[in-house]
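Undergrad: A structural model of the following input is requested.
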Amino acid sequence: MQRSNKVSINTEDGTSTLYIKELKEVYHSRKGALTESQFVYINEGLKYWSKGSSNAICRVLELGYGTGLIAFLTYLNSLEINKQIDYTSLEAYPISITQLKELNYDQFLKEKNS
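TA: Just a heads-up that it's a prediction; the model follows:
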């Protein structure tokens, strides 16, 4: 997809996600990009796995890197749970650095944790 096909939109939790006008498709829930990613992939995925795991390595295959929010949250949480994570992600239509910066996830998480 060309850069012009994707626009940044705000979600209800204050975080941004991308919207593809032609497909009427959002990258994350309109209820909240961070809320959805934290609940589905971190709380019900990574943290659930880590409770039942001793010294195992967590291997993640993500089909559709999207905005990178889930990879970023996985990294931050891997420090908290002190587990090694081998993370592989595939993306057919990567976003540009400009689009990534517009999402401002790092700043939002910094403010939320202050």
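Undergrad: rest of the way, CA atoms for contacts and neighbours
TA: Will do.
Undergrad: any idea how far residue 81 lies from residue 26?
TA: Residue 81 is 30 Å from residue 26, where distance means C-alpha to C-alpha, to the nearest Å.
Undergrad: more neighbours, these two?
TA: Counted by other C-alpha atoms under 10 Å, residue 81 and residue 26 do not tie: residue 26 has more neighbours, with 17 against 12.
Undergrad: residues touching the more buried one, list them.
TA: For residue 26, the contact set (C-alpha atoms under 8 Å, 6 or more residues apart in numbering) comprises 17-20.
Undergrad: before we move on, what about residue 103?
TA: Contact analysis of residue 103 by C-alpha under 8 Å, 6+ apart lists 8, 15-17.
Undergrad: tell me which two in these are the farthest apart.
TA: Largest separation among those by C-alpha to C-alpha: 8 and 15, giving 10.0 Å.
Undergrad: now do the strands in the protein.
TA: Using DSSP state E, the strands found in the chain span residues 6-10, 16-20, 25-26, 58-63, 85-90.
Undergrad: residue 33 contacts residue 15, correct?
TA: Yes. The criterion here is C-alpha atoms under 8 Å, and residue 33 meets it with residue 15 at 5.9 Å.
Undergrad: comparing these two, which residue is more hemmed in?
TA: residue 33 (25 against 20).
Undergrad: how about the contacts made by the more buried one?
TA: By C-alpha under 8 Å, 6+ apart, the neighbours of residue 33 are 11, 13, 15-17.
Undergrad: now show me the structure for the sequence below, then we'll compare the two:
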Amino acid sequence: MAVKLITTEDGSHSLYHDELKETYHSFHGAFKESIHVFMLYGLDSWLMQNPNKKPIRVFEVGFGTGLNAWLSLVWAEQNKIPMLYHTIEPFPLEEEIYSQLNYGDIDSGIFHYKPYLQKLHRAPWDEGTVMSEYFNMKKEKTTLQDVQLYLMDVVFYDAFAPKKQPDLWEKHLFEKIYQMMRPGAVLTTYCATGQLRRDLAEIGFQVEKQPGPPGKKEMTRAWK
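TA: Have a look, this model is predicted:
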């Protein structure tokens, strides 16, 4: 897999996938996109609806650069909420790539969490790992089609765009996820296609249009 490091408009890194001709994050800002889509409309939204439920169980489709996982670790530590984080990635990055990522330098308020980014990447695959006091992670080198799912409260759906990887946006995969979501669980994604929203609604989700991150008009949030 050929990828190259790029810098997005908010100064944070992303990667460009040569074969797919697609970036891992929005060119308008990788850091801001992840904060908006997955922290604000994912974790924060779930916590507002479930203030007394602990721990929180998160499932991520696409570990990628580790940005969402790292921000989730920061969120768990800052909120002092135990998090069980399950993430999948069939094509892990090489150290020469992930060692260059600059996410820990973007926000001075969370700079002291910087070492955890590489710790997340170096954690063993296919087994659970205690990463910090409030963050446990299971990282699997597998696909959504093959993974065994566990109960979940929040889903980060961060696969490449439907036009680039249509097989990851098929309705039956969202049905698989829906079956393992707890009542009141939330799925959040940058994707805003009409087909996705129709599929989610037909499965049984309560689907919402939400304002998108910088450079994108809308995104999708769906509740069980």
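Undergrad: not counting its neighbours along the chain, what's nearest residue 175 of the second structure?
TA: Nearest non-adjacent residue to residue 175 of the second structure, counting by C-alpha to C-alpha, 6 or more residues apart in numbering: residue 203, 6.4 Å away.
Undergrad: who are the contact partners of that neighbour?
TA: 174-175, 178.
Undergrad: which residue is nearest the middle of the second structure?
TA: residue 156 (4.1 Å; C-alpha atoms, centre = their mean).
Undergrad: tell me the spacing between that residue and residue 6 of the second structure.
TA: Relative to residue 6 of the second structure, and taking C-alpha to C-alpha, residue 156 of the second structure is found at 23 Å.
Undergrad: do residue 23 of the second structure as well
TA: Remark: distance between residue 23 of the second structure and residue 6 of the second structure (C-alpha to C-alpha) = 9 Å.
Undergrad: what's the overlap in contacts for the two?
TA: With C-alpha under 8 Å, 6+ apart as the test, residue 23 of the second structure and residue 6 both reach 14-16.
Undergrad: quick one: which of those is nearest residue 67 of the second structure?
TA: residue 14 (9.4 Å).
Undergrad: counterpart of the closest one in the first structure?
TA: Aligning on TM-score structural alignment places residue 14 of the second structure opposite residue 17 in the first structure.
Undergrad: isn't that match right up against residue 6?
TA: No. Between residue 17 of the first structure and residue 6 there is no contact under C-alpha under 8 Å: 9.7 Å.
Undergrad: which of those two has more neighbours?
TA: Neighbours per residue, other C-alpha under 10 Å: of residue 17 of the first structure and residue 6, the larger number sits with residue 17, 28 against 20.
Undergrad: against the first structure, where does the helix or strand hosting residue 196 of the second structure fall?
TA: Using DSSP states H and E, residue 196 of the second structure maps to helix 194-203. Using TM-score structural alignment, helix 194-203 of the second structure lines up with nothing in the first structure.
Undergrad: picking up where we left off before, reformat the contacts of residue 103 of the first structure as CSV; add distance to residue 106 of the first structure.
TA: Shown next, in CSV, are the contacts of residue 103 of the first structure (distance: C-alpha to C-alpha, whole Å):
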residue, distance to residue 106 of the first structure
8, 15
15, 10
16, 11
17, 13
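Undergrad: now, which of the residues you listed sits nearest residue 98 of the first structure?
TA: residue 8 (11.0 Å).
Undergrad: so what does the closest one match up with in the second structure?
TA: Aligned partner of residue 8 of the first structure by TM-score structural alignment: residue 5.
Undergrad: what do you get for residue 91 of the first structure?
TA: Residue pairing (TM-score structural alignment): residue 91 of the first structure is matched to residue 89 of the second structure.
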